[in-house]
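J.: pasting the structure only:
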């Protein structure tokens, strides 16, 4: 039953909007079940009126009436199915957009809940046009047949009543016995498919490392457990269904026998013998159909519960006041992010402020929380404590679509979608905005600024090259990174969050990236960039040093670097020195002793503590000056 108090639940709202369809479908079900009596009445009249009197004219009229009744029956059944189909389509039109927004938005849902939400919705929607819903609509009309059986003879009515109660009892027992098994296999199936999808995405790694046989064995073991559980449930359901079919056939035969006994005793007519069997069979048919479709019914119930719980979670799509275009003032206050399900912080009480037009480098050893910080600031990740404000308004107060159009975000592992390069760079705006010369100009401008234009033109179909749904979309790591950077730069956003944008770039690529940062500085964009290379530090205004999820130092670039250079190791912790052959290209800052910088704001560790900060722990530079990337 739909809770009327949950007005914000899109599923409940859509189901309420479909209520009229269900009411009319129920009314048509009543008429259909009344017309189901036509063959029984026809048989009764033939045996009682036509055969004894040899009334051919009566037989012709009765046959005509039966034909008309069955035609009306077929039309009503068609209309009922179309009503349910329209309800399914309306449910899709009303609920699917909001559910998809919730899946893609940040609403506190787990990855499993997001992955299952649309499958649950499709399963529930599909049930509305399947045999299970028809059986459920027919079941309430079974008492009509019991009453008519009683009108034929009280004993026949009693047999119909007891038969219905017996089959209903079996249906309830089947539900109790199989429900937990179905729920368990449903969870196992979702988890198994999720792991398989991840293995498919990582197939190249598995082949390269010789893991294919091991992964196949693992998946087969998981599938064996799943198949065993499904077999147990199917076996139990099959037993109950077979018992139901046996009882229905037996009870129909008993109705014939009882009718014959009553006819011998001249308590009913000969025609009533067969009518009793047909009517009893029709009274029991909905119960048998429900048992046959019990698996689908229980799966639909589980899907409804799971989807309702998902839709009750806070939504990032709720209407918000349209705030002005952000200028780029960011305030991070007491932000803490924990590992999901574990009380272990990735970020702990992080606080700092970025003024409009500033470029801030976030540095630190692997595992310090750099990527997590950028994800939280970009709005891709919910924080557990504290708040992040943009131009004085918390992220929760911003319309996420409006803010997102003014944010350029490049994750540590650039994600490109299976679509054309142009579509990826334009952020799929062609689906919600006119696709014309203005959009093309923005795409090309972003690609030029990222240094990707010439690269894209060398693709087989240029900007219309479709990226395949596989690792990297068919591009190398460096190509993927510059295309993702172009997407972040699309439409000149005021805020940019770049997570190791030079991780896969060569010397020329890093030089172009420095030029890009300089142009962003000129137009007043606020940029937060994480890096393991010191080459990018020449383009920034401030440096934020993270270690163990906490701010160690935050201040002007020159002051932080001077303090770090005077410390053991002579460099900023977590920022690997560039290779000897690219010092000039990356503009490496010379080392040299200098006084410690002045104290930072009280919300952070004092900048003077930088002199005591040791070099990166357990982080070794690799060829080209890279170190192991932040795993968070």
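T.: Everything's here; your move. Everything numeric in this text was worked out from a predicted model, so none of it was measured. Numbers count the residues shown, from 1 in each chain.
J.: rest of the way, CA atoms for contacts and neighbours
T.: Fine.
J.: give me the neighbour count for residue 185.
T.: 20 (other C-alpha atoms under 10 Å).
J.: surely it touches residue 231?
T.: No. Counting by C-alpha atoms under 8 Å, residue 185 does not reach residue 231; the two are 9.8 Å apart.
J.: show me where the stretch 351-500 of the chain has helices.
T.: Along the stretch 351-500 of the chain, the segments classed as helices by DSSP state H, counting those that start in this stretch run 370-378, 400-405, 421-425, 437-450, 453-457, 477-489.
J.: roughly how far is the third one from the heart of the chain?
T.: Using C-alpha atoms, centre = their mean, to the nearest Å, we find the averaged C-alpha position of helix 421-425 to lie 23 Å away from the chain's own average C-alpha position.
J.: which ones are touching residue 22?
T.: Applying C-alpha atoms under 8 Å, 6 or more residues apart in numbering, one finds that residue 22 lies in contact with 83, 84, 87.
J.: with distance to residue 137 and neighbour count added, can I get those in CSV?
T.: Shown next, in CSV, are those (distance: C-alpha to C-alpha, whole Å; neighbours: other C-alpha atoms under 10 Å):
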residue, distance to residue 137, neighbour count
83, 13, 22
84, 11, 24
87, 15, 23
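J.: can I get those in JSON lines with distance to residue 112 and secondary structure?
T.: Converted to JSON lines, the contacts of residue 22 look like this (distance: C-alpha to C-alpha, whole Å; DSSP: H, G, I helix; E, B strand; the rest coil):
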{"residue": "83", "distance to residue 112": "33", "secondary structure": "helix"}
{"residue": "84", "distance to residue 112": "30", "secondary structure": "helix"}
{"residue": "87", "distance to residue 112": "28", "secondary structure": "helix"}
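J.: list the helices and strands the lengthiest helix in the chain packs on?
T.: When the chain is parsed with DSSP state H, its longest helix is helix 212-264. Applying 3 or more C-alpha pairs under 8 Å, 6 or more residues apart in numbering; DSSP states H and E, one finds that helix 212-264 contacts helix 154-201, helix 203-208, helix 270-292.
J.: between that helix and helix 270-292, how big is the angle?
T.: Between helix 212-264 and helix 270-292, the angle comes out at 160 degrees (axes from the mean of the first three to the mean of the last three C-alpha atoms, to 10 degrees).
J.: ok so, going back, nearest to residue 137, out of the helices of the stretch 351-500 of the chain?
T.: Nearest to residue 137, of all these, is helix 400-405, at 42.5 Å by C-alpha to C-alpha.
J.: buried residues, the closest one. List them.
T.: Neighbour counts over helix 400-405 (16 or more other C-alpha atoms under 10 Å) mark 400, 403, 404, 405 as buried.
J.: let's bring in a second one:
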């Protein structure tokens, strides 16, 4: 009964969890942009979109609960049936004089004690399956994104960037968004990359920073591959302003110092001396 319970509800619970996660992500995204949604009158459409996902989650959750409830109640009915049968068998044996009434009652008690843990196991099987599914999801995530190993420290960069036949795509995508990128930027040069929406500018920026790995080719900083630098060592030399920005929890000084040691002398620019002419 426990195995049948899992097989009957596993697919529905997985789909319900997926719908719940998507609905939760949509709600969080909407909350971050609440002012835009309100100003542009998009609330009814967005609420309808979220409501559809949420109802899908509730529907599948309800179906899974109904199936699990039916199987759980079936197990309870079987337990009561077995207890009734053993009482009937005990009564028959007592009438035949093959056992005493006390033995009949003792047999009924033993049967109830033996079946109760099995009944509880079936009732608690759902929690076990949920815990196992969460462990599998975490294990898959940690396998796909392993922890970074500490690499050999490289010299401080001077600012010479070179891309050698780079092709890259967002994580999980097979089709490359950018292909055959070759260019170099010397120290002190300022380069602007322009193009239409979805041309691959953001992908190129993330590949330049080493946030996304390249499928083909290398991104080099002073001749070293960007991914071979330790992030805490290369980070202070990089300035990055993404499309969606926000201050992290802390003071302005802590954000500017990247939550390291706050040294006003280090992060401030001394005033320039101006020559006085008469």
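T.: Yes, it's here. Computed from a predicted structure; not experimentally measured.
J.: quick one: TM-score?
T.: Here the TM-score for the pair of chains, by TM-score structural alignment, normalised by the length of structure 2, is 0.83; 269 aligned residues with a C-alpha RMSD of 2.7 Å.
J.: how about the helices of the stretch 351-500 of structure 1 in JSON lines, adding distance to residue 350 of structure 1?
T.: Compiled in JSON lines, the helices of the stretch 351-500 of structure 1 are given as follows (distance: least, C-alpha to C-alpha, whole Å):
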{"stretch": "helix 370-378", "distance to residue 350 of structure 1": "9"}
{"stretch": "helix 400-405", "distance to residue 350 of structure 1": "22"}
{"stretch": "helix 421-425", "distance to residue 350 of structure 1": "32"}
{"stretch": "helix 437-450", "distance to residue 350 of structure 1": "31"}
{"stretch": "helix 453-457", "distance to residue 350 of structure 1": "38"}
{"stretch": "helix 477-489", "distance to residue 350 of structure 1": "25"}
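J.: which of those sits closest to residue 330 of structure 1?
T.: helix 370-378 (8.6 Å).
J.: what's the match for residue 27 of structure 2 in structure 1?
T.: Aligning on TM-score structural alignment places residue 27 of structure 2 opposite residue 196 in structure 1.
J.: spatially nearest residue to that match, not counting backbone neighbours?
T.: Counting by C-alpha to C-alpha, 6 or more residues apart in numbering, the nearest residue to residue 196 of structure 1 once its immediate chain neighbours are dropped is residue 219, at 7.3 Å.
J.: before we move on, back to that, any chance of JSON lines for the helices and strands packed on helix 212-264 of structure 1, columns distance to residue 94 of structure 1?
T.: Below are these laid out as JSON lines (distance: least, C-alpha to C-alpha, whole Å):
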{"stretch": "helix 154-201", "distance to residue 94 of structure 1": "26"}
{"stretch": "helix 203-208", "distance to residue 94 of structure 1": "38"}
{"stretch": "helix 270-292", "distance to residue 94 of structure 1": "28"}
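J.: which of those sits most buried?
T.: Comparing these by mean neighbour count (mean count of other C-alpha atoms under 10 Å), helix 270-292 comes out on top with a mean of 24.
J.: what do we get in structure 2 for residue 277 of structure 1?
T.: Correspondence of residue 277 of structure 1 to structure 2, assessed by TM-score structural alignment: residue 108.
J.: re the thing from before, could you dump the buried residues of helix 400-405 of structure 1 to JSON lines with distance to residue 175 of structure 1?
T.: Listed next are those as JSON lines, based on distance: C-alpha to C-alpha, whole Å:
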{"residue": "400", "distance to residue 175 of structure 1": "44"}
{"residue": "403", "distance to residue 175 of structure 1": "49"}
{"residue": "404", "distance to residue 175 of structure 1": "47"}
{"residue": "405", "distance to residue 175 of structure 1": "50"}
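J.: could you point out which of these is nearest to residue 420 of structure 1?
T.: Set against residue 420 of structure 1, the nearest of the buried residues of helix 400-405 of structure 1 by C-alpha to C-alpha is residue 405 (19.7 Å).
J.: gap between that closest one and residue 388 of structure 1?
T.: Distance from residue 405 of structure 1 to residue 388 of structure 1, counting by C-alpha to C-alpha, to the nearest Å: 18 Å.
J.: now residue 239 of structure 1
T.: 58 Å.
J.: so between the two, which is more surrounded?
T.: residue 388 (24 against 13).
J.: what about the more buried one, distance to residue 334 of structure 1?
T.: 9 Å.
J.: now swap in residue 206 of structure 1 and tell me
T.: 41 Å.
J.: related to what we said a few turns ago, what sits against the match of residue 277 of structure 1?
T.: Neighbours of residue 108 of structure 2 in contact, by C-alpha under 8 Å, 6+ apart: 83, 86, 87.
J.: of these, closest to residue 207 of structure 2?
T.: Of the contacts of residue 108 of structure 2, the one sitting nearest to residue 207 of structure 2 (C-alpha to C-alpha) turns out to be residue 83, at 68.0 Å.
J.: now do the aligned residue in structure 1 for the closest one against residue 246 of structure 1, distance only.
T.: Mapped onto structure 1 by TM-score structural alignment, residue 83 of structure 2 lines up with residue 252. From residue 252 of structure 1 over to residue 246 of structure 1 the distance is 10 Å, taken as C-alpha to C-alpha.
J.: before we move on, what SS does the residue nearest the centre of structure 2 have?
T.: With distances taken as C-alpha atoms, centre = their mean, residue 141 lies nearest the centre of structure 2, 7.3 Å away. Using DSSP: H, G, I helix; E, B strand; the rest coil, the secondary structure recorded for residue 141 of structure 2 is helix.
J.: what does it correspond to in structure 1?
T.: Aligned by TM-score structural alignment, residue 141 of structure 2 pairs with residue 310 of structure 1.
J.: how about stretch 202-221 of structure 2: buried residues?
T.: 203-204, 206-210, 212-215, 217-221.
J.: distance between the ends of that stretch?
T.: End-to-end span of stretch 202-221 of structure 2 (C-alpha to C-alpha): 19 Å.
J.: give the aligned range of that stretch in structure 1.
T.: Counting by TM-score structural alignment, stretch 202-221 of structure 2 corresponds to 371-390 in structure 1.
J.: quick one: residue 114 of structure 2 from residue 158 of structure 2, how far?
T.: Distance from residue 114 of structure 2 to residue 158 of structure 2, by C-alpha to C-alpha: 75 Å.
J.: one more: residue 99 of structure 2?
T.: Taken as C-alpha to C-alpha, the span from residue 99 of structure 2 to residue 158 of structure 2 is 95 Å.
J.: for residue 192 of structure 1, see how far away residue 218 of structure 1 is.
T.: Distance, residue 218 of structure 1 to residue 192 of structure 1, using C-alpha to C-alpha: 10 Å.
J.: is residue 115 of structure 1 in a helix, a strand, or coil?
T.: Classified using three-state DSSP, residue 115 of structure 1 is helix.
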